[in-house]
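> Pasting the sequence and the predicted coordinates here, then a few questions.
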Amino acid sequence: MTTPEHPAPAPQPPVPETKDRVYRSPAGIAGGVLLLAIVLWLGIDAVVAGEGRTPWLALAALLLVVPLVVAYTLRPAVFAGEDRLRLRNPLRIVVLPWGRITALRSGYSNEVVADSGAKYQLWSVPVSLRARKKAARREARRTAGDGRGAAGRGGFGLTGQRAAAAEVADGPVRAETDKVMDEIRGLLEARGQAETAQGEISVRWAWEILAPTAAGAVLLGVLLGVG
């Protein structure tokens, strides 16, 4: 009960939730859209214009192929939040609290290592050796250019100062996926010891992909077996 002497406390504004950072592969999405368009065009044409068992075979093939195309191109994503890292891979969804992650590795693929020793690949952050080599060449050219600019001014003239300032501001040239891994490592370092970033690792199979794929495979096998 409130009285003039004891007014009700003013309502507190809601605390805004921090949105997860989402990392996806633009090349994978573009390739997936193109591949889906081709598969659907061929499949629908076979269903509409085909004769005999052809429409049924086309439907079974679509049921088998379309989920797999979606799974390996459009579906993969990495969600980095304040308390956890969620990997939406083609056939599994993995949720790792920051406190359970021991390392993020970048070799021929990008992967996260849990404290149990289990490794999970980041499908939506693929490693591009070509992009790495290109970034290394650009960094070498920039470093050589900065050195020439500094030497032209007695080693630290105006041009050299600007080049040094640009290098500090921009940092070394790196491939885009390596920059993404650096951001995720930064979140791991910042949130790894947080109390809310502890918990159990969750791994769930993507039945929304596996179920129609299995149904399509069974139906296609039956149709081909009946002959």
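Perfect, I can see it now.

> contacts, neighbours, all on C-alpha from now
OK.

> The residue lying closest to S109 once chain neighbours are set aside: what's it in contact with?
Nearest non-adjacent residue to S109, counting by Cα to Cα, 6 or more residues apart in numbering: V127, 5.3 Å away. Shown in contact with V127 (Cα atoms under 8 Å, 6 or more residues apart in numbering): 106-110, 177-178.

> R191 too?
So R191 contacts 82-83, 98-99, 197 (Cα under 8 Å, 6+ apart).

> For it, give its distance to V112.
15 Å (Cα to Cα, to the nearest Å).

> Buried among the contacts of V127? Need that as a selection in ChimeraX.
To isolate the buried members of the contacts of V127 in ChimeraX, using 16 or more other Cα atoms under 10 Å:
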select :110,177,178
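
> so where do the strands sit in the chain?
Counting by DSSP state E, the chain has strands at residues 21-23, 77-80, 84-88, 92-97, 101-106, 110-114, 119-121, 202-205.

> now what about the fourth one, what contacts it?
Outside strand 92-97, the residues within contact range by Cα under 8 Å, 6+ apart are 83-88, 114, 120, 197-206.

> take a look at this one as well, against the first:
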Amino acid sequence: MTSPQQPAPPTDSERVFRSNAGMAGGALLLALMGWMVVDAVVAGEGRTPWLALAGTLLAAPLVVAFTLRPAVFVGEDRIRIRNPFRSIVLPWGTVSDVRASYSSEIFTQSGTKYQLWAIPVSLRKRKIAARRQAQAAHDDPHGRTSVHADVGDSKSRVAPTDQTIADLRELAERRSHAPEAQGEPQIRWAYEVLAPAAAGAVLLAILLATA
């Protein structure tokens, strides 16, 4: 599973979270698909170019949806979640909890759960953070601050995703009763992804059925 990344530079006072590893993987896949479809169109014979084009029309939007599209925009009044096939806007007043187990999740007051695709959980980094905590406890078993302890390094003992989730939870609690952070959740389907993928699937099915 890809590791969570640090927020990108803020835009309009929002912090933006993305998975750099996911974006890099998506760009690589799109480049590979582009090379394959160009080769099929130039060197392919018969129905091969059309099959390559139809397959690319189906696959490319899905690659974009799962790698380049996911993002989380965090503002003082709301959180905007851009997942592969949906965009969700949640005023902080509607948020009841933010958690991270095997995936990052946000819950509304009504009990609805949404995943935060752009903040993936890294079990490897969580294990590393747990080892650091255990080492710190071993060095100071009575909980006293050691003369060798680096107090400013406390965040290094927490996995990046867990620290991000803790920050989001604190923000949700702090802004839950703010007048500017009230409203209803807004959900929009990503038709810009679904429409071309559906068109590619239909075209591919027609080509295969008439082969």
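On my side now, so go ahead. Here the structure is a predicted model, which is why all the values come from computation and not from measurement.

> re earlier: could you dump the strands of structure 1 to JSON lines with distance to T159 of structure 1?
Formatted as JSON lines, these follow (distance: least, Cα to Cα, whole Å):
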{"stretch": "strand 21-23", "distance to T159 of structure 1": "37"}
{"stretch": "strand 77-80", "distance to T159 of structure 1": "40"}
{"stretch": "strand 84-88", "distance to T159 of structure 1": "43"}
{"stretch": "strand 92-97", "distance to T159 of structure 1": "47"}
{"stretch": "strand 101-106", "distance to T159 of structure 1": "36"}
{"stretch": "strand 110-114", "distance to T159 of structure 1": "38"}
{"stretch": "strand 119-121", "distance to T159 of structure 1": "44"}
{"stretch": "strand 202-205", "distance to T159 of structure 1": "53"}
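
> Would you tell me which one of these is buried the most?
strand 84-88 (a mean of 24; mean count of other Cα atoms under 10 Å).

> how about the residue nearest to S109 of structure 1, what's its match in structure 2?
In structure 2, the residue matched to V127 of structure 1 (TM-score structural alignment) is V121.

> Quick one, which of the strands of structure 1 gets closest to V33 of structure 1.
strand 77-80 (15.6 Å; Cα to Cα).

> contacting residues around the most centrally placed residue in structure 2?
Among the residues of structure 2, A118 comes closest to the average C-alpha position under Cα atoms, centre = their mean, at 1.3 Å. Applying Cα under 8 Å, 6+ apart to A118 of structure 2 gives the contacts 4, 17-19, 70-72, 82-83.

> 10 Å instead?
2-5, 16-20, 22, 66-73, 81-84, 104 (Cα atoms under 10 Å, 6 or more residues apart in numbering).

> for K179 of structure 1, same thing?
Counted by Cα under 10 Å, 6+ apart, K179 of structure 1 has contacts 173, 185.

> Alignment lookup: it to structure 2.
Using TM-score structural alignment, the partner of K179 of structure 1 in structure 2 is Q163.

> A31 of structure 2 -> structure 1?
Per TM-score structural alignment, A31 of structure 2 is aligned with A37.

> re the thing from before, looking at the contacts of V127 of structure 1, which one is closest to V226 of structure 1?
S109 (42.8 Å).

> How many residues are close by A190 of structure 1?
For A190 of structure 1, the neighbour count with other Cα atoms under 10 Å is 12.

> Looks like it contacts G81 (just checking).
No - A190 of structure 1 lies out of contact with G81 (Cα atoms under 10 Å); the separation is 11.5 Å.

> list the residues that contact both of the two?
98, 184.

> Tell me, how many residues neighbour L122 of structure 1?
L122 of structure 1: 24 neighbours (other Cα under 10 Å).

> ok, now V42 of structure 2?
10.

> In structure 1, what residue corresponds to it?
With TM-score structural alignment as the criterion, V42 of structure 2 matches V48.

> Give the closest residue to that match in space, chain neighbours not counted.
That would be P55: by Cα to Cα, 6+ apart, it lies 7.1 Å from V48 of structure 1.

> need the contact list for the one you found.
Applying Cα under 10 Å, 6+ apart, we find P55 of structure 1 in contact with 43-49, 61.

> now do H177 of structure 2
Contacts of H177 of structure 2 (Cα under 10 Å, 6+ apart): 92-94.

> for A175 of structure 1, same thing?
127-136.

> Now, of those residues, which are buried?
Buried among these (16+ other Cα under 10 Å): 127-128, 132, 135-136.
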